[in-house]
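>>> Predicted coordinates and the sequence they were generated for:
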Amino acid sequence: MVRLVLFDIDGTLIRTGGAGVKAFERTFATEFNLPGAVEGINFSGRTDPSIVREAFLRRGITPTEQHFQVFYDRYVFWLDELLHQLDGAPCPGVETFIDDLHHLPKPPVLGLLTGNIRLGAEIKLRHYNLWRHFHTGGFGDDHEDRNTLAAIAKKRGGELIGARLSDDEVLVIGDTARDIECGQAINARVLAVGTGLYSPDQLSVHKPTWAVADLCAISAAEVCR
């Protein structure tokens, strides 16, 4: 039985209308005079720090701790601004699926497993009234590597629950191959959803436990039993 459910954010819980990418672009342009800094960079399933690092290195800038801090301080400002300007919404089935998780006979703890820095995750999910559901997780500012983040999120979830979680007690939900990979790295069950850039057929190649079109297509009880 699943005791901890870890959700990815972008393309899994919400679609922001590109607010995150646009906030990256604005921050590089306004703070570092680097317009177009993220052109050609694949954001899918990656951590914010790894994207920032790649953008700096492409422009020949050594990514120091101070550079990261300046970037994040301005990024969260632009992110909040753009979320209010762009059309976005929770992905199909998300709110009902979360409600169903809360109403299981033994509700699991809900957490996040995301490449977003923690404050960025909070800003995004508060905007869509979803932050209140999540009580633990692993975030981009914990580590640049998604697989390491999965281990961090599992450990924190276990500490919150007060138990060392077995592999079968953890479910990871995501929309990219990297989400599947990081779930598999901790031997968790993995539910892949086709609400991001990839179809269920494309995601199935990476052998998740389930691959569905969206969270309307499968029940909370089925994946948590």
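Yes, it's here.

>>> going forward, measure contacts and count neighbours with C-alpha atoms only.
Will do.

>>> longest helix anywhere in this structure?
Taking DSSP state H as the criterion, the chain has its longest helix at helix 65-85.

>>> what's next to the helix or strand hosting residue 99, contact-wise?
According to DSSP states H and E, residue 99 maps onto helix 94-102. With contact meaning CA atoms under 8 Å, 6 or more residues apart in numbering, helix 94-102 is reached by 13, 107, 108, 133, 215, 216, 219, 220, 221.

>>> Included below, for side-by-side comparison, is a second structure:
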Amino acid sequence: MLDNRLAVPDNRLAVPDNRLAVPDILALFDIDNTLTRSSITHRDAFFTAIKNIYGINTGFAGLNPHGMTDRQIISEVLKINGVEEHRIDEGMEKCLRDMAEIFIRNVENENLVILEGVADLLKELHNRSVLMGLVTGNVEAIAWAKLEIVGLDHYFKMGGFGSDDSIRANLVRLAVGKAVKDFGFSSGGDVFLFGDTPKDIIAGKEAGVKTVAVATGIFSRGELSGSNPDYIYESFGDFSSIINNLGL
């Protein structure tokens, strides 16, 4: 059962162990379709929260949400449904919190799936003292809940979340800033951003970090190539080759 449902786990703020005293490599990961399959519970929580807060019964209304932040998705869906911007802003924080509460109440009924090679990749990066964080469009409480359910949360120390900003490149910058401030990451160190959508790659490039695309979501290798990632893979299946290729 999830404890302290909407609280950030204490170990996120803990001083890292001696192996991470001066980390010079930071690996940042998207969650949905990068680490795990997308969550139906999360999707349903979107629609229920929008109905609860704004009184609108809707789906994604033709919007492709892949690579967008939760905050951005809610805003765009409401605009499509004719909701004025001032009303969107007034209800946004309540909607995000309601969505997180709905998700956390129901996610244990869903069988979230870790993608191929992910568990082995994270374990090996941890063994090599690579500092790891998140850059995800999920609101923070939902992000940590997903990772806790599948047993991956302990690998990650910080992140940039969809509750922080609607612009994904800002989430990358925020995560890097937290790594420097709270975990001693060297500001001149290498940062790798892993994601499955063109928006992940574009955000990483805008933030000035190295980008690693994985064709584990709805976008093919060819489609991801159009965003010019620094590295591209079909999956994390051959995780040892990925680690060696990236020099991790």
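Sure thing, it's come through. Please read these numbers as outputs of a predicted model, since none were measured by experiment.

>>> circling back: and the longest helix of the first structure, what does it pack against?
helix 19-32, helix 118-127 (3 or more CA pairs under 8 Å, 6 or more residues apart in numbering; DSSP states H and E).

>>> related to what we said a few turns ago, mean shift between the helix holding residue 99 of the first structure and the second structure?
Superposing on the second structure and averaging over aligned pairs (mean CA distance after the TM-score superposition for the first structure), helix 94-102 of the first structure comes out at 0.5 Å.

>>> The second structure: matching residues for that helix?
Here helix 94-102 of the first structure aligns to the second structure at residues 118-126, judged by TM-score structural alignment.

>>> measure the closest residue to residue 75 of the second structure other than its chain neighbours to residue 45 of the second structure for me?
The shortest distance from residue 75 of the second structure to any non-neighbouring residue, by CA to CA, 6 or more residues apart in numbering, is to residue 88 (6.5 Å). Counting by CA to CA, to the nearest Å, the gap from residue 88 of the second structure to residue 45 of the second structure is 17 Å.

>>> Then residue 184 of the second structure?
Counting by CA to CA - residue 184 of the second structure and residue 45 of the second structure are separated by 36 Å.

>>> Look at the two and report which has more neighbours.
residue 45 (24 against 17; other CA atoms under 10 Å).

>>> And the more buried one, what's its match in the first structure?
Match for residue 45 of the second structure (TM-score structural alignment): residue 23.

>>> wouldn't residue 89 of the first structure be in contact with residue 128 here?
Yes. Contact between residue 89 of the first structure and residue 128 holds when scored by CA atoms under 8 Å: they sit 6.9 Å apart.

>>> Of these two, which one has the most company?
Neighbours per residue (other CA under 10 Å) separate residue 89 of the first structure from residue 128, with residue 128 holding more: 16 against 13.

>>> what's near enough to touch the more buried one?
Residue 128 of the first structure neighbours (CA under 8 Å, 6+ apart): 14, 89, 90.

>>> now the second structure: which of the residues you listed match?
Among these, those whose aligned partners also touch in the second structure, counting by both residues aligned by TM-score structural alignment, their matches' CA atoms under 8 Å, are 89, 90.

>>> Filter the contacts of residue 128 of the first structure down to just the ones in strands.
Secondary structure from DSSP state E places 14, 89, 90 of the contacts of residue 128 of the first structure in strands.

>>> which one of those residues is nearest residue 55 of the first structure?
Distances from residue 55 of the first structure to these, taken as CA to CA, are shortest for residue 14 (24.6 Å).

>>> What sits closest to the closest one if chain neighbours are left out?
Per CA to CA, 6+ apart, closest to residue 14 of the first structure is residue 90, 4.1 Å.

>>> And residue 37 of the first structure, by the same measure?
With CA to CA, 6+ apart, the residue lying closest to residue 37 of the first structure is residue 55, at 5.7 Å.

>>> just residue 107 of the second structure next, same as before
Nearest to residue 107 of the second structure is residue 41, by CA to CA, 6+ apart, at 5.9 Å.

>>> Equivalent analysis for residue 147 of the second structure, please.
In space, residue 147 of the second structure is closest to residue 153, 4.7 Å off (CA to CA, 6+ apart).

>>> residue in the first structure matching that neighbour?
Per TM-score structural alignment, residue 153 of the second structure is aligned with residue 131.

>>> which residues of the first structure does stretch 197-207 of the second structure align to?
By TM-score structural alignment, stretch 197-207 of the second structure lines up with residues 176-186 in the first structure.

>>> picking that back up, number of residues surrounding the residue nearest to residue 37 of the first structure?
Neighbours of residue 55 of the first structure (other CA under 10 Å): 22.
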